[in-house]
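> Next one to model:
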Amino acid sequence: MKIDYNKLFLPLGLISVVMLKETHAIPFESIKASLGKIETGYGADNTTFTANRPKYHLQGPVNWMNDPSAPWHDGEYYHIYYQHNPYSAEWGNMTWGHAVSKDMIQWIDKPLAIYPDQPFDIEGAFDGTILENGYQNKTTMLYTGVSHVPLGWRLPYTVGAEKQVLAYTEDNGDSWVKVGPVITAPPKGLNVTGFRDPYLFRSSKLDTLLNIKDPNSIYTTVSSGIQQDGPRLWLYQSNDWENWNFHGPMIAAPENFTRNLEYSSRLGYNFETASYVEMPTTSTKDEWTLVTLGVEGGRLIHDLHSAVWTLGRSFELLSPDGKEVQRLTPGLNQEMTGMLDWGNYYAAVSWKDPKNPDRVLLTGWIPEDIVPVTVNGVTNENNRNSQGWAGMFGLNRELEVIEIKNVSVSDPLVAIENASWVATTPDQDSKTVTVSTLAIRPMEEYKSLRKDCSLWSLKNHHSTASAIRKHKRNRVSIPGVSTRYAEIVAEFEFHEQSAPFGLSILESSEGQRHEETLIVYDPKQSKIDIDRSRSSLSRSPGYPNSTETGPLPLFKIGSKNGKVEIETLKLRVFIDNTVVEVYANDRFALSSRVYPTLSKSAGISVLVTKDVGVKQLDIYQNIDVKAFDRP
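Model prediction:
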């Protein structure tokens, strides 16, 4: 069905496509007014609309948003686009939302950038990426245009349903001229599970491997899979943007394969939203290549979705086989694989910061975790449509290959194969090794959120029996702290046999009507939990109360005097109303959604035992920086 864009916002009775067209002329002025009207119309003063909304996370003004797409920098502003449904807070009508920022902290709404208004994308304009100095020397995009639905890795695939579409901008990314599909179908003869989300890049490394001499050489990956065979990441190459050569799979795996299930996800049945980045060599002499993957079918939670990374230092050149490999193809030799986030996080795109090419950033999507459930004809309260919006981006993250030095050779972790780390360098004394892994940490700019915050600090605290108040777990209450917008920085010292310890956040006073969310590290099982069993008093069906969990093995570090000690646990926790992001030891992330119902659910406590020391605890409470200046 063709979409009538003259009625784009008429369900709200607010603005028409005419106003959106006018915003192209003065985007920073008129679009703010337009989106302000949209938000006010939905009820900015309505508690249903505002109750669960975050403050400093990037999200659309109203309705549904999901995958981030096409981050780039125009010389003054960072741009980010996102999948958006202009009509509803449920998925559908995929249109490109757009926002810009000078610092990636505070953002400005821009006009909707791409509409599904052509035969090749009438069912949705899906993810894509941008390169500057591209087609006709313009800023250029490839995105997936969808002309047939439904799509799904468990469904029969309709050839031609997904096409990779070429487009360019002449107004700094506000609107895009669609040249048309340039990759019109999956590789011939293959029964695929999907064929979408092109990721554009240039690579002198691949040019050399493939003996390509043309200085205009460009590449794109396309995320895919083969029915009853497994997921695939296809590689294409072009010298002119319009004619693309199919090579073969950069990454191929059997169905639901895993390198190490304990420290990563299975690779499922279909890839989505893949990214390719040749990592800077600032922190390691090795030349690592990073591929991030959206995996479908790899785990049983969060709609069977997981966000995976894999790293390798070399490629195996695959020769044409008349089937999957049509031309010489560099297949990545994967040496370590892990999770970008163990929780509610998906569709992440990794990209080099154009202002600092030595920095690699990651932008991903955190969905809602409430779902409409109807019981006896009644739909649960506060479902996505009734609150008028759904989804946000997680905080931007910095990715880096780091080296952990002086890891004891006696540490059993060193001998584990196919994990999310690899022992790369034996140290001189032969009693220790250097371990490489992928660092995942919040973007440095988020420290600016601490400005004007109230700071509560504790250092070098060891609990005593008189200091601990029993409440299921031992805990130390923190007086004077009440916040639903905070950053917590904590470091704990402990023994391998210590009982679980951590933090309680978003907690109310004790009693029958008690809410709390627990962030707990278990040394014996080497894992971090976000325990949501008491996060919300709501018993409406569709609300989450399961525990989010992920492994964090800590290494045994040797010293010059021969003593071996386990790493301390270093946490950074971001609380933004109903979203919680937990980072640990610069190599672990776990995101979750929680939905407290009590206004007083804003307290914080420390969960400790006598053999656990709080080396540092800083609570920056009442963050007042907003991602958008909206009504």
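> can we go C-alpha only for contacts and neighbour counts from here?
OK.
> Could you give me the buried positions within stretch 346-362?
Neighbour-count burial for stretch 346-362, with 16 or more other C-alpha atoms under 10 Å as criterion, is recorded at 346, 347, 348, 349, 350, 351, 352, 353, 359, 360, 361, 362.
> Same check on stretch 171-184?
Of all the residues in stretch 171-184, those buried under the rule 16+ other C-alpha under 10 Å are 173, 174, 175, 176, 180, 181, 183, 184.
> With stretch 35-48 instead?
Taking 16+ other C-alpha under 10 Å as the basis for neighbour counts, the residues of stretch 35-48 that come out buried are 35, 36, 37, 38, 39, 40, 42, 44, 48.
> Let me see the contact set for residue 331.
249, 250, 251, 315, 316, 317, 318 (C-alpha atoms under 8 Å, 6 or more residues apart in numbering).
> which element is the fourth one on?
Same thing as residue 315. Secondary structure here is read from DSSP states H and E; on that basis residue 315 sits in strand 314-318.
> what ranges do the helices span in the stretch 101-250 of the chain?
With DSSP state H, counting those that start in this stretch applied, the stretch 101-250 of the chain shows helices at 204-210, listed in chain order.
> one more to line up against the first:
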Amino acid sequence: MASSCLPSFAWIFALFFFFFFSDRIDVVKASRRIFKNPDSAETGSITSTKYRTAYHFQPPQHWINDPNGPMYYNGIYHLFYQYNPYAAVWGNISWGHSVSTDLVRWTGVGLAIAPTEPYEANGCWSGSATILPGNKPVILYTSSNARKEQVQNVAYPKNLSDPFLREWTKPDHNPIIEPAVDLNASEFRDPTTGWLGEDGLWRVLVGNKIGAGGRAILYRSKDFVHWVRAKDPLSYSSGSGMWECPDFFPSDGGNKYVLKMSLDDTRTDHYMLGSYDKVKDLFVPDGEFVDYRRWPRYDYGNFYASKTFFDEGKGRRILWGWSNESDSVSDDIAKGWAGIQTIPRVVWLDKRRRQLLQWPVEELESLRRKHVRLHDVELGTGGLVEVKGLKVLQASGC
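This is a model prediction of the structure:
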């Protein structure tokens, strides 16, 4: 929901896509731009599909926001996302679902989760996917009931023999995690992917806010159904505001961990590096990351509510993020869509073990068409060079 588009790090991606792609790929689409001198009424219209981005994920129509529960399962990539199946504005929030074999070309397979139960009266919100023993995936997600209390629920695939996992069911024992009386029930959401401790207990984090401080509440379970809140949060801060969409994962297979949070007050994604005490279940940030105002960001562009997953097929961690658009509500309604998912990126720890690095997934190279090469070009004072034979309409998305 940030309004800026391409400062700092995002400029790197804009330039990368400018030279990386040279033609339109009609795979996944989204975006709008204002044209001062349109060639015709059609090309100047915000409703023209010509100006939807071609390289970023987006369903054919309507509103999307947070990426949810991405996973690699039996050779298929699954991407779920917050989705309004009826309009290009936020509302009726459900889980859209698309599948891919290459992270580039996606096929929609309908809604995975939609609000059908009393505890979902105000929508099915963000969450994560976890692969349980026996190769059984489970979705853990937030919903908001009629009292606008946020609770956590699970959903399971209806048919594990379906390679696309098109249908999901909700057990009768939902909700499985409800806010205790000392928690802010209206700021209690976005459970993480679960991880299994050395004691055989599952662990998940839920974002929360008390006063002006954000924190990641820790829960443990033997069976992924009955959950007990830990005495202390995994981590917390004062003054940072609500922690949305927390994410927690080992960065290099060792004792360096990443705790990421989306700050609701600023609509920016930040992370800390540190060590994880598996006995006390405490995350200890590196010294330079104690002050939340110094937390590094994943991206300085329009990038929020991000989620990672581990791709077992290629042994890498992949990052998704949501980038909303700067259009007005009336423009969104007119063009029929709003929001995109950013290009999927691989993230890893730098050699100094002090920050995360990231780069678009290698599969994006399959989108290359006509190559444009420049040799022995001298840049003048302005540093601008005209590149001929290249269509750049689709290179302007964040």
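> Any chance you could compute the TM-score here?
Overlay of the two chains. TM-score (TM-score structural alignment, normalised by the length of the second structure): 0.80; 346 aligned residues with a C-alpha RMSD of 2.7 Å.
> Please point out which of the contacts of residue 331 of the first structure the second structure shares.
Of the contacts of residue 331 of the first structure, the contacts whose aligned counterparts also meet in the second structure (both residues aligned by TM-score structural alignment, their matches' C-alpha atoms under 8 Å) are 250, 251, 315.
> Near the first one, how many other residues are there?
Neighbours of residue 250 of the first structure under the rule other C-alpha atoms under 10 Å: 22.
> Next: the last one.
Under the neighbour criterion other C-alpha under 10 Å, residue 315 of the first structure is assigned a count of 16.
> Ok, the second one next?
By the measure other C-alpha under 10 Å, the count of residues near residue 251 of the first structure is 19.
> aligned partner of residue 246 of the second structure in the first structure?
Aligned counterpart of residue 246 of the second structure in the first structure: residue 274 (TM-score structural alignment).
> What helices and strands are in contact with the helix or strand hosting its match?
Element membership for residue 274 of the first structure, per DSSP H and E: strand 270-278. Using 3 or more C-alpha pairs under 8 Å, 6 or more residues apart in numbering; DSSP states H and E as the contact definition, the elements that strand 270-278 of the first structure packs against are strand 192-201, strand 218-226, strand 230-238, strand 289-296, strand 346-353.
> what's the closest of those strands to residue 52 of the first structure?
The closest approach between residue 52 of the first structure and any of these, judged by C-alpha to C-alpha, belongs to strand 346-353 at 19.9 Å.
> before we move on, back to that, return the distance of the strand holding residue 274 of the first structure from the chain's centre.
Relative to the chain's own centre, strand 270-278 of the first structure is displaced by 12 Å; criterion: C-alpha atoms, centre = their mean, to the nearest Å.
> Over to stretch 237-248 of the second structure?
Computed by C-alpha atoms, centre = their mean, the separation of stretch 237-248 of the second structure from the middle of its chain amounts to 15 Å.
> Contact partners for residue 161 of the first structure?
The neighbours of residue 161 of the first structure, taking C-alpha under 8 Å, 6+ apart as the test, are 146, 147, 148, 149, 185.
> For stretch 369-378 of the first structure, buried residues please.
For stretch 369-378 of the first structure, the buried set under the neighbour-count rule, 16+ other C-alpha under 10 Å, comprises 369, 370, 371, 372.
> contacting residues around the nearest residue to the last one once chain neighbours are set aside?
What it means is residue 372 of the first structure. Closest residue in space to residue 372 of the first structure, ignoring its immediate chain neighbours: residue 383 at 5.2 Å, by C-alpha to C-alpha, 6 or more residues apart in numbering. By C-alpha under 8 Å, 6+ apart, the contact set of residue 383 of the first structure is 370, 371, 372.
> ok, longest helix in the first structure?
For the first structure, the helix reaching the highest residue count under DSSP state H is reported as helix 27-42.
> where's residue 565 of the first structure relative to residue 422 of the first structure, distance?
Distance of residue 565 of the first structure to residue 422 of the first structure, given as C-alpha to C-alpha, to the nearest Å: 20 Å.
> between the two, which one's more packed in?
Under the criterion of other C-alpha under 10 Å, the comparison of residue 565 of the first structure against residue 422 puts residue 422 first, with 20 against 16.
> Three-state assignment for the residue nearest in space to the middle of the first structure, please.
The centroid of the first structure falls nearest to residue 364 when counting by C-alpha atoms, centre = their mean (2.4 Å). Following DSSP: H, G, I helix; E, B strand; the rest coil, we place residue 364 of the first structure in the strand state.
> mind checking what it lines up with in the second structure?
Using TM-score structural alignment as the criterion, residue 364 of the first structure maps onto residue 321 of the second structure.
> Just give the nearest non-adjacent residue to its match, would you?
Beyond its immediate neighbours in the sequence, the residue positioned closest to residue 321 of the second structure (C-alpha to C-alpha, 6+ apart) is residue 306, lying 4.0 Å away.
> To which residue of the first structure is that neighbour aligned?
Structural correspondence for residue 306 of the second structure with respect to the first structure (TM-score structural alignment): residue 348.
> Throw the buried residues of stretch 35-48 of the first structure into a markdown table and include distance to residue 113 of the first structure, thanks.
Conversion of those to a markdown table gives the following (distance: C-alpha to C-alpha, whole Å):
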| residue | distance to residue 113 of the first structure |
| --- | --- |
| 35 | 14 |
| 36 | 18 |
| 37 | 19 |
| 38 | 17 |
| 39 | 19 |
| 40 | 22 |
| 42 | 22 |
| 44 | 24 |
| 48 | 28 |
